[in-house]
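# Starting from these lines, generate the structure:
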Amino acid sequence: MLLRRMQSLLTRLYDAPVDHDAEDFLICDPARLREVVGERAGPISDEQVFVVQEDGGVRIGLYIDQQVLDRLQRCDPLQALDERNLHDFCTALEGVSHFHYLIWSFARGRPVSLLELELQAEVDKYATAVALMTQQRAGAFPRALHARMFGGVSFLPELDEASRRRYEEANRHAARYCRSLDQRYLHPRRWQPEKWLAELRRFFRCGHQEKIRQLVV
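Okay, the predicted model is just below:
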């Protein structure tokens, strides 16, 4: 039920319900993933969302390594998110974010670029972590979280150049955007969480070009 609970975080954060549950589309066995996706699976990371074109539509699914889920079950981030489980939380939340955003966009006939998908996931990971930690720490804002999540990032060495550039760009844009939101709405002297939430919901509903246009100004 962990992924269902994590998807509920995104649903509430963005007021963006969808008709499908990520848990129902989950694959945890890499052999099964290769069977479904074939050669297009490429290097298998701990998290991966796949979309397979079929006659009359697409087939979508979510792969998360079973060991990641096992560790999260033993150390539940929705009860206490900290250094013990932050990395695994981000891994699983990224997959759930990809799935949720694709389903939400497909239902509205909206195309989604790979950069847009990665950018939204970076924002989702940070925003949900901020919301959880602030709640779990009796309202204390996790000041070190931004540097921890955006400053210490690393990428798989087997990524091709285009993929690496896309991940780096998504990380850079999301870091700047989330820092801006922190400074405007979550600084102790300007504490306005309701405006933080409203801005996140507005950004979620922007398309690729509008998102990027806001971030490069």
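# only C-alpha atoms for contact and neighbour calcs from this point on.
Will do.
# Tell me where the protein has strands.
Ranges of strands in the chain, per DSSP state E, are 26-27, 47-54, 57-64.
# pull the longest helix from this structure.
helix 114-136 (DSSP state H).
# For that one, buried residues please.
The neighbour-count check on helix 114-136 (16 or more other C-alpha atoms under 10 Å) flags 115-133 as buried.
# And this one, please, so the two structures can be compared:
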Amino acid sequence: MSLLATTQGLLERTYATVSGVGDLGRFVIGDMGYRRLLRDHDPIQVVNTGVQAHVSHAGTGDTPRVLVRQWHEGAALSIYFPDALIARLESRPPTAVLDDGNVDDFADFVEEIDHFLVLYDGICRGREMHLLALETRANISKALVVSHFLGRLSGRRRLGPDQRQWVRYHLFSKKRFNDPDPVVRRRYRDARRFALRLLERLEGLSARQRIRELRRWNSLPAQEKMRELAAN
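All right, here's what the predicted structure looks like:
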């Protein structure tokens, strides 16, 4: 099974959701597809900034992202992974090794898959996009998936303190938000803070309790999710 399908399946099982996406690979584009999409469709919403990005403003294609194309009839999604990122993950697959050399690429990979699944479900259900809730869940998801892979590689069902600290450092502590828009920077900081709150809550629970609490939180409406975390 490909890393894409493995990650998609893990996320869907973790949250007990049926996205209806099926083969996620149908929606994935690389560098050539990204350039073609930007040439043929304008404007396109870049989900990791939440702005309407025209061809000249959509970046160089150096980071993965989910792209949304809005039409009168609805919306279409694509998930873009730079060719270089895929090449690096293929040369150092996280199914074989997960360390300082590939954790950032893998975390980015997981984050965009999570974004896509949440957005696809939201579009199918007619829900508005809530960017803070989207980013918060992606932070939670990448921590859970990275921890899962790390545990499998080390033969541990529950990570030790050093492993948990390593995950927290790479996914949260070392991150710096350099977006020129202060609103975007604040949203990223808030999403990280709220994700850590839920992750800390989960750590004190048994495996069965953790999954139950995670699914309960995920089933809440977006605004209620954030109110609950803000109140803790």
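# tm score of chain vs chain?
Here the TM-score for the pair of chains, by TM-score structural alignment, normalised by the length of structure 1, is 0.87; 209 aligned residues with a C-alpha RMSD of 1.9 Å.
# highest average neighbour count across the strands of structure 1?
Comparing those by mean neighbour count (mean count of other C-alpha atoms under 10 Å), strand 26-27 comes out on top with a mean of 20.
# Could you tell me where that strand falls in structure 2?
Mapped onto structure 2 using TM-score structural alignment, strand 26-27 of structure 1 covers residues 28-29.
# what's the spacing between the matching stretch and its chain's center?
Using C-alpha atoms, centre = their mean, to the nearest Å, the distance from the centre of stretch 28-29 of structure 2 to the centre of the chain it belongs to is 15 Å.
# same deal with stretch 124-138 of structure 2?
Distance, stretch centre to chain centre, for stretch 124-138 of structure 2: 11 Å (C-alpha atoms, centre = their mean).
# Leaving out chain neighbours, which residue sits closest to the residue most central in space within structure 2?
Structure 2 has E111 as the residue nearest its centroid, 1.9 Å off, counting by C-alpha atoms, centre = their mean. Computed as C-alpha to C-alpha, 6 or more residues apart in numbering, the closest residue to E111 of structure 2 that is not its neighbour in sequence is A138, at 5.2 Å.
# Contacts only, for the counterpart of the one you found in structure 1.
Counting by TM-score structural alignment, A138 of structure 2 corresponds to A121 in structure 1. For A121 of structure 1, the contact set (C-alpha atoms under 8 Å, 6 or more residues apart in numbering) comprises 93-94, 97-98.
# Same check on T134 of structure 1?
140-142 are the contacts of T134 of structure 1 under C-alpha under 8 Å, 6+ apart.
# again, 10 Å this time
By C-alpha atoms under 10 Å, 6 or more residues apart in numbering, the residues touching T134 of structure 1 are 128, 140-142.
# residue in structure 2 matching it?
Residue pairing (TM-score structural alignment): T134 of structure 1 is matched to G151 of structure 2.
# Please apply the same query to L72 of structure 1.
Using TM-score structural alignment, L72 of structure 1 sits opposite L89 in structure 2.
# ok, now G109 of structure 1?
Residue pairing (TM-score structural alignment): G109 of structure 1 is matched to G126 of structure 2.
# okay, now that match: neighbour count?
10 (other C-alpha atoms under 10 Å).
# Need the contacts of A121 of structure 1 in TSV (columns: distance to V52 of structure 1).
Formatted as TSV, the contacts of A121 of structure 1 follow (distance: C-alpha to C-alpha, whole Å):
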residue	distance to V52 of structure 1
L93	21
E94	19
S97	18
H98	15
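# how about those, which pair is most distant?
Spanning the widest gap among the contacts of A121 of structure 1 are L93 and H98, at 8.5 Å by C-alpha to C-alpha.
# Name the residues contacting each of these two.
Between them, L93 of structure 1 and H98 share these contacting residues under C-alpha under 10 Å, 6+ apart: 121, 124.
# Just list the residues touching the residue nearest to F27 of structure 2 when sequence neighbours are not counted, thanks.
Leaving aside its chain neighbours, F27 of structure 2 sits nearest to S78 (5.0 Å; criterion: C-alpha to C-alpha, 6+ apart). S78 of structure 2 sits next to 24-29, 33-34, 37, 65-69, 116, 120 when contact means C-alpha under 10 Å, 6+ apart.
# Show me what S78 of structure 2 aligns to in structure 1.
By TM-score structural alignment, S78 of structure 2 lines up with G61.
# ok, now D105 of structure 2?
Checking TM-score structural alignment: D105 of structure 2 goes with D88.
# residues in contact with the closest residue in space to that match that isn't next to it in sequence?
Spatial nearest neighbour of D88 of structure 1, chain neighbours left out: V68 (5.9 Å); criterion: C-alpha to C-alpha, 6+ apart. Residues in contact with V68 of structure 1 (C-alpha under 10 Å, 6+ apart) are 28, 46-47, 85, 87-89, 91-92.
# can I assume the match of L72 of structure 1 is in contact with F106?
Yes. If you go by C-alpha atoms under 10 Å, L89 of structure 2 and F106 touch, sitting 7.2 Å apart.
# which of those two has more neighbours?
F106 (22 against 18).
# how much space between the alignment partner in structure 1 of F116 of structure 2 and R179 of structure 1?
The alignment partner of F116 of structure 2 in structure 1, by TM-score structural alignment, is F99. Distance, F99 of structure 1 to R179 of structure 1, using C-alpha to C-alpha, to the nearest Å: 25 Å.
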